[in-house]
Structures are given as C-alpha cells and as structure tokens.
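Peer 1: output the structure for:
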Amino acid sequence: MIEMQIISKKIQYLRQQKRWNQSILAEKLKLSVPAVSKIETGMTDINMSRLMQIAEIFEVTLMELLSTDEQYMPSAAYQEAGAIRAKLMLREDEITQLQKKLIDLYEVCRKGLL
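Peer 2: Here you go, the predicted model:
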C-alpha cells in the first residue's frame, strides 16, 4: 500500500511539474477528474496498461514511474526536498533557541527577578 501511495504522489508531482491541472491529465487519460483525483490520492488501484499510459504521457519510463528507489525519483523532487530539509533545519534551530529563551525567562520568573 505504501508503494502505491508513493507512486500516486509521484504521478501528482509529475502532473504539477508540467503545470497541468487534474482536468488536463484526465483529458489525456480519457478519464474523469474524480478518477484522476483517486489515482493521485492512492484511493484506486491502477492497472498496468494505465500505468504505461501515464508513463508515456509524462515521458518517463515505466521503471521510473513504478520505482520507489531514490535513483528513479525525479531529480527536481529531490532538489525540492533538499531545500525543504534545509529550511526545516533552520526552523528547528530557531525553535531550540526560543525554547532556551523560554526556559531562561521561566527561571528568572521563578526566582522573582522579573
């Protein structure tokens, strides 16, 4: 189930990289928009012929589409993930600093110095 969710998110990512909305992808797949939504949320199983069609539309190999291995994930997704990780690390540092300040203020208040 987890692999299907990864594949579903990959399909959504590839669609967004093309700057397509779900209706554009639905038209290319000859599906309804709700059907595309179910594919992208992992709520429906996708048969092999549909996966091959999706891979062709996005100009990726079937292996790239199906693989959950890092080497087959879109490089732009990893660059974006790296940027998000860097921002997250900065936020975590900020949180740690704010926690230290809060503890210091608590100690000051506890001693009655404030």
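Peer 1: switch to C-alpha atoms for all contacts and neighbour counts from now on
Peer 2: OK.
Peer 1: how near is Ile46 to Gln17?
Peer 2: 21 Å (Cα to Cα, to the nearest Å).
Peer 1: over to Ala26?
Peer 2: According to Cα to Cα, Ala26 stands 16 Å off from Gln17.
Peer 1: the two: who's more crowded?
Peer 2: Just comparing Ala26 and Gln17: by other Cα atoms under 10 Å the higher neighbour count belongs to Ala26, 17 against 12.
Peer 1: quick one: distance of stretch 6-18 to the chain centre.
Peer 2: Taking Cα atoms, centre = their mean, to the nearest Å, the mean C-alpha location of stretch 6-18 is offset from the chain mean by 8 Å.
Peer 1: cool, stretch 52-71 as well?
Peer 2: Using Cα atoms, centre = their mean, the offset of stretch 52-71 from its chain centre is 16 Å.
Peer 1: what residues of that stretch count as buried?
Peer 2: With burial defined by 16 or more other Cα atoms under 10 Å, the residues of stretch 52-71 counted as buried are 52, 54-55, 64-68.
Peer 1: one more sequence to fold, the one below, so I can look at both together:
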Amino acid sequence: MSKIGQKIKTFRLKARKTQGELAEVLGISVPAFSKIENGITDVNSARIIQLAILFKVNAGAFFEETDDQRDETERKQELLLKQQQATISELQGKLITCFEEKDELQKRIRETEAEVVKH
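Peer 2: Down below sits the predicted model:
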C-alpha cells in the first residue's frame, strides 16, 4: 500500500465513509477506489484535491508522514546503523588478523633466510 493510499484510507475511516460512498462521490467504481487506496493506481493531483475537499484537509496532508511512520523510519535507520557498525567491527577484526598473519609470515621469511645463509 502506498503512503498516499494509506492516508486516503485513514481519512476515509476517520470520516466513517465506505469505499463505495467515496467512489460514488468521485465518480469512479469501487474497485478503482480500492486500487487507489492499495497503491495499485497512482493518484493524480486533481483527485488529491477532490479528496482533500471531501475530507476537509489540506492537500499536503496526503504527503506528510505520521508519527508512526516517522518512528518506523527511525527504527529502520537505527537497525541499519547497528548492522553497519557490526559489519565494520567484523571487518576491523579481519584486518587485524590479516596484519598479524602478515607479521607472522615476515618473521618466518626472516627465519628461513637466516637458515639459508647459515648453510
């Protein structure tokens, strides 16, 4: 469901209207209205203005995020940040291991070279 479709549904339910009632006022079929609410059909600006008038809201209200949507966005961002931090920590650990292995290999090379020089 699109964000605009969600808003339309929220406003419709708040107004205690059925899809059929609004579809009739807008001059469209119930399936067409359902597709708008479910985000299957995009809503043009003229339709948004019609809906804003019907719901007695500013047309911009269809584009504003609700507190719940902002909270969900923040939760997703926090989760992504934690995942990125975990990935960074894992990569840092691998990098440290690589440097330790490199140092160990250089030590073995020096020891091998020293053995070769002795013989």
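Peer 1: what does the TM-score come to for these two?
Peer 2: The TM-score (TM-score structural alignment, normalised by the length of structure 1) is 0.55; 68 aligned residues with a Cα RMSD of 1.6 Å.
Peer 1: so can I have JSON lines of the buried residues of stretch 52-71 of structure 1 showing distance to Val108 of structure 1 and secondary structure?
Peer 2: Converted to JSON lines, these look like this (distance: Cα to Cα, whole Å; DSSP: H, G, I helix; E, B strand; the rest coil):
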{"residue": "Met52", "distance to Val108 of structure 1": "65", "secondary structure": "helix"}
{"residue": "Ile54", "distance to Val108 of structure 1": "61", "secondary structure": "helix"}
{"residue": "Ala55", "distance to Val108 of structure 1": "61", "secondary structure": "helix"}
{"residue": "Glu64", "distance to Val108 of structure 1": "57", "secondary structure": "helix"}
{"residue": "Leu65", "distance to Val108 of structure 1": "57", "secondary structure": "helix"}
{"residue": "Leu66", "distance to Val108 of structure 1": "57", "secondary structure": "helix"}
{"residue": "Ser67", "distance to Val108 of structure 1": "55", "secondary structure": "coil"}
{"residue": "Thr68", "distance to Val108 of structure 1": "51", "secondary structure": "coil"}
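Peer 1: closest to Asn21 of structure 1 among the residues you listed?
Peer 2: Nearest to Asn21 of structure 1 out of these is Ile54 (Cα to Cα; 14.7 Å).
Peer 1: that closest one against Leu29, yeah?
Peer 2: Yes. Ile54 of structure 1 is in contact with Leu29 according to Cα atoms under 8 Å; the separation is 7.5 Å.
Peer 1: just give me the closest of the buried residues of stretch 52-71 of structure 1 to Glu40 of structure 1.
Peer 2: For the buried residues of stretch 52-71 of structure 1, the minimum distance to Glu40 of structure 1 (Cα to Cα) is 11.7 Å, reached by Ile54.
Peer 1: let me see the ranges of the helices in structure 2.
Peer 2: With DSSP state H as the criterion, structure 2 has helices at 3-14, 19-26, 30-37, 45-55, 67-118.
Peer 1: ok now the longest one, how far from the chain's centre?
Peer 2: Helix 67-118 of structure 2 sits 28 Å away from the centroid of its parent chain (Cα atoms, centre = their mean).
Peer 1: same thing with the second one?
Peer 2: In terms of Cα atoms, centre = their mean, the centre of helix 19-26 of structure 2 is set 32 Å apart from its chain centre.
Peer 1: average distance between it and structure 1?
Peer 2: Its matched residues in structure 1 lie on average 0.7 Å from helix 19-26 of structure 2 after superposition (mean Cα distance after the TM-score superposition for structure 1).
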